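Chemist: The following comprises the amino acid sequence and a computationally predicted model.
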Amino acid sequence: MLLLAAAIWGFGFVAQRLGMESLEPFAFNGLRFVIGALSLLPLIWFLQRRGRLKGVKDSGFLPRALLGSSVCGGILFIAASFQQVGLLYTTAANAGFITGLYIVLVPVLGLLLKHSTGSNTWIGCAVAAVGLYFLSVGENFSVTYGDGLQLIGALFWAMHILAVDHFTSRVAPVVLACGQFLVCALASFLVSLVLETTTMAGVQEAWAALAYAGLVSVGVAYTLQVLAQKHAHPAHAAIILSLETVFAAIGGILFLGESLSGRALFGCALMLLGMLISQLPLRYLVKSRQEKAA
């Protein structure tokens, strides 16, 4: 589920770039997140009718849902805003690469929350981080304005992963997903009203990008993240989700005419290796080798 979410988000960078040919960043974010939230309402209704939304009838459910939606939605708004504005000044591939730095930030921030992080996760993070370097940093790499915004956004994406991990055990995942989308959409619309000018003609021109970014990138992928993180360690989730950088590169090649060098392909391979290492405890690998030797 996390790998599928990563693929959807990776190709979503292409839709986000194309959508801003007709809409400004906050208007685009507001529309795509409200579309994503609305797309979940039928599912919430269906699950409620079947009695499969745990804790909905509890007296403390509404306060927990409001708190979780506000915290996750607020962090999501900040992260998505830095990413979307940054896309005005950098390529879809670079945005995907730099956003992937949260693979290193999640376990580091997790230490502050007293999360248990095994040695295999740290090794996986290190390998994936080296892969990210080869994937994104050229011989004459310099941090542009757009890349700098993506770097700040990466910190908030890491915080978002940890926030989702915290609240998925307290709020029904699909309700948390819908709530955070609504909070993010509302904040984006408020900023857009102050700073931007949006026309119906622009919305109509961007309908295809909005449909993918709203229904698929938001409605499907973020929900996959919330559901999957209920059963995944946050550091493992960060490494798997960071593979969106690989899919962003593929999307850039296929749809935006961007190129991927042999160095970048080597980085992709290292990121895949890092993901696998993070999922296999070192004691399991050592035991397997000992059994083979015996």
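Modeler: Yep, it's here.
Chemist: Going by C-alpha atoms from here, please, whenever you check contacts or count neighbours.
Modeler: OK.
Chemist: give me the number of residues near L112?
Modeler: Neighbours of L112 under the rule other Cα atoms under 10 Å: 8.
Chemist: Equivalent analysis for R263, please.
Modeler: 15.
Chemist: Give me the nearest residue to it, chain neighbours excluded.
Modeler: The shortest distance from R263 to any non-neighbouring residue, by Cα to Cα, 6 or more residues apart in numbering, is to F134 (5.9 Å).
Chemist: Now the one you found: which helix or strand?
Modeler: F134 belongs to helix 119-136 when assigned by DSSP states H and E.
Chemist: Past that helix, which element shows up next along the chain?
Modeler: Counting by DSSP H and E, what follows helix 119-136 is helix 145-167.
Chemist: and here's the other structure:
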Amino acid sequence: MMRKETIIVYASLAFSTSIWGSAFIAGKYAVTSFEPATIAFLRFFFAAVILYPLMWVTQRNRSKPTIKDWALFALLGITGITIYNICFFMASKYATVIKSSLFIAINPVLITLLSYFFLKEKLSKKHFIGMIVALLGVIIIITNGQLIRIIQLQFQFIDLVLLLAVITWALYSVLGKLALKKYNAVVSTTYAIGFGTLFLVPFVLNEITVEVLTNASISSWLAIIHMSIFVTVVSFIMYYNGIKEIGAAKASIFINVMPVSAVILATILLDEVFTLPYLIGALFVIGGVSYSTITRTKKKQNIAQMKKALE
């Protein structure tokens, strides 16, 4: 029987990842008043105002970064904060929430692949199969079920933007694993957000004016505040607390809640249409990611049980 504490952890993980799904909806509201880089800057500027004092209070004994560490944090900032979020909010402006969320759902698979090449982590046969299945799902989503478009290379510009978003987030995650060897998640993310926000400044200077800020709708400001506080700070703390309690392998499974949440909210709040090809593609993506992660988790559990039985 599942313990009450475990149920609470699972519930908090499901809630935090569903909040990530709401970022796709908030992005749609924000782009009605602001350009992509401006939204990204405002989101992380407000998040930094919260995270830096939090880090100084809760992480008083943190290590002092070396020059190499600062360089790593800068790379984290430019990949996961600057480039990824510009692409994310461009997708919010030019693509449907359903397409964007299902496309980005392939992230865990690409992270596994990059970890294999750059961190020399093991890539099992089941991981490889899961990646192929998820990739097929993405192809179905991109082409809206018309697979001949892949052969004819009839991509839309926003498809390439989404692809860059997936790649940069995967790079951010792999680099993050290096940072986490020395620093905890709060410190690594806070420094990354600091650098990413600074790198966004040149883009913002070309977009923002006093008139834009004063004429922005209330819904756009509320969307940015929601992404700053709930999507970036609250859900981050909840998710990493879940990792601390049950481990990264189990916690990563809950990432699959994100596209489901985004699709449900998009159909309810934005009247987007969930087409049959999107459904088929989603099943392939979520199925492939789940197959890669869940089977790995079960294998670890079985090994642990065998060791315990032999003691």
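Modeler: Perfect, thanks for sending it. Note that the coordinates shown come from a computational prediction; the quantities given were computed from them, not determined experimentally.
Chemist: thinking again about what came up before, can you tell me what sits against the helix holding F134 of structure 1?
Modeler: 94, 97-98, 100-101, 103-104, 107, 235-236, 239, 263-282 (Cα atoms under 8 Å, 6 or more residues apart in numbering).
Chemist: Stretch 181-195 of structure 2 aligns to what range in structure 1?
Modeler: Counting by TM-score structural alignment, stretch 181-195 of structure 2 pairs with residues 169-183 of structure 1.
Chemist: Please list the members of the contacts of helix 119-136 of structure 1 that lie in helices.
Modeler: 94, 97-98, 103-104, 107, 235-236, 239, 263-279, 282 (DSSP state H).
Chemist: Of those residues, grab the buried ones for PyMOL.
Modeler: Here is the PyMOL command that picks out the buried ones among those, judged by 16 or more other Cα atoms under 10 Å:
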select buried, resi 94+97+98+103+104+107+235+236+239+264+265+267+268+269+270+271+272+273+274+275+276+277+278+279+282
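Chemist: pretty sure Y29 of structure 2 is touching I218, no?
Modeler: No - counting by Cα atoms under 8 Å, I218 is not a contact partner of Y29 of structure 2; they are 9.7 Å apart.
Chemist: neighbour count winner among the two?
Modeler: Set side by side, Y29 of structure 2 and I218 show more neighbours around Y29, with 22 against 12, by other Cα under 10 Å.
Chemist: Spit out the contact partners of that one.
Modeler: Contacts of Y29 of structure 2 by Cα under 8 Å, 6+ apart are 219-220, 223.
Chemist: That one matches what in structure 1?
Modeler: Alignment note (TM-score structural alignment): Y29 of structure 2 maps to L18 of structure 1.
Chemist: For that match, give its distance to Y102 of structure 1.
Modeler: In this view, L18 of structure 1 and Y102 of structure 1 are 25 Å apart by Cα to Cα, to the nearest Å.
Chemist: ditto for A15 of structure 1
Modeler: Relative to Y102 of structure 1, and taking Cα to Cα, A15 of structure 1 is found at 22 Å.
Chemist: What of V71 of structure 1?
Modeler: Going from V71 of structure 1 to Y102 of structure 1 by Cα to Cα gives 18 Å.
Chemist: What of L112 of structure 1?
Modeler: Here L112 of structure 1 is placed at a distance of 15 Å from Y102 of structure 1 (Cα to Cα).
Chemist: which stretch of helix or strand covers V183 of structure 1?
Modeler: helix 173-195.
Chemist: following that helix, which helix or strand comes up?
Modeler: helix 200-205.
Chemist: How far off centre is that following helix?
Modeler: The chain centroid and the centroid of helix 200-205 of structure 1 are separated by 26 Å under Cα atoms, centre = their mean, to the nearest Å.
Chemist: contacts for it?
Modeler: Contacts of helix 200-205 of structure 1 (Cα under 8 Å, 6+ apart): 22-23.
Chemist: right, and the helix or strand after it?
Modeler: Helices and strands here follow DSSP H and E; after helix 200-205 of structure 1, the next one along the chain is helix 207-211.
Chemist: what's the mean deviation for that following helix versus structure 2?
Modeler: Here the mean offset of helix 207-211 of structure 1 against structure 2 after fitting is 1.0 Å, by mean Cα distance after the TM-score superposition for structure 1.
Chemist: what's that helix packed up against?
Modeler: helix 2-19, helix 25-49 (3 or more Cα pairs under 8 Å, 6 or more residues apart in numbering; DSSP states H and E).
Chemist: most neighbours per residue, which of those helices?
Modeler: Ranked by mean neighbour count, those are led by helix 2-19 with a mean of 24 (mean count of other Cα atoms under 10 Å).
Chemist: so what's the residue mapped onto I39 of structure 2 from structure 1 up against?
Modeler: Under the alignment by TM-score structural alignment, I39 of structure 2 pairs with F28 in structure 1. By Cα under 8 Å, 6+ apart, the contact list for F28 of structure 1 reads 19-20, 210.
Chemist: Kindly provide the distance from F28 of structure 1 to L273 of structure 1.
Modeler: Taking Cα to Cα, one finds F28 of structure 1 at 35 Å from L273 of structure 1.
Chemist: Next: T223 of structure 1.
Modeler: T223 of structure 1 is 26 Å from L273 of structure 1, by Cα to Cα.
Chemist: before we move on, what about L280 of structure 1?
Modeler: Taking Cα to Cα, one finds L280 of structure 1 at 11 Å from L273 of structure 1.
Chemist: which residue in structure 2 lines up with L155 of structure 1?
Modeler: In structure 2, L155 of structure 1 lands on I167 (TM-score structural alignment).
Chemist: Quick one: residues contacting its match.
Modeler: Shown in contact with I167 of structure 2 (Cα under 8 Å, 6+ apart): 107, 110.
Chemist: repeat that for 10 Å
Modeler: 79-80, 84, 104, 107, 110-111, 114, 161, 173 (Cα atoms under 10 Å, 6 or more residues apart in numbering).
Chemist: Those: which two are farthest apart?
Modeler: Pairwise distances across the contacts of I167 of structure 2 peak at 19.2 Å for L114 and V161 (criterion: Cα to Cα).
Chemist: Provide the secondary structure category for N61 of structure 2.
Modeler: What DSSP: H, G, I helix; E, B strand; the rest coil gives for N61 of structure 2 is coil.
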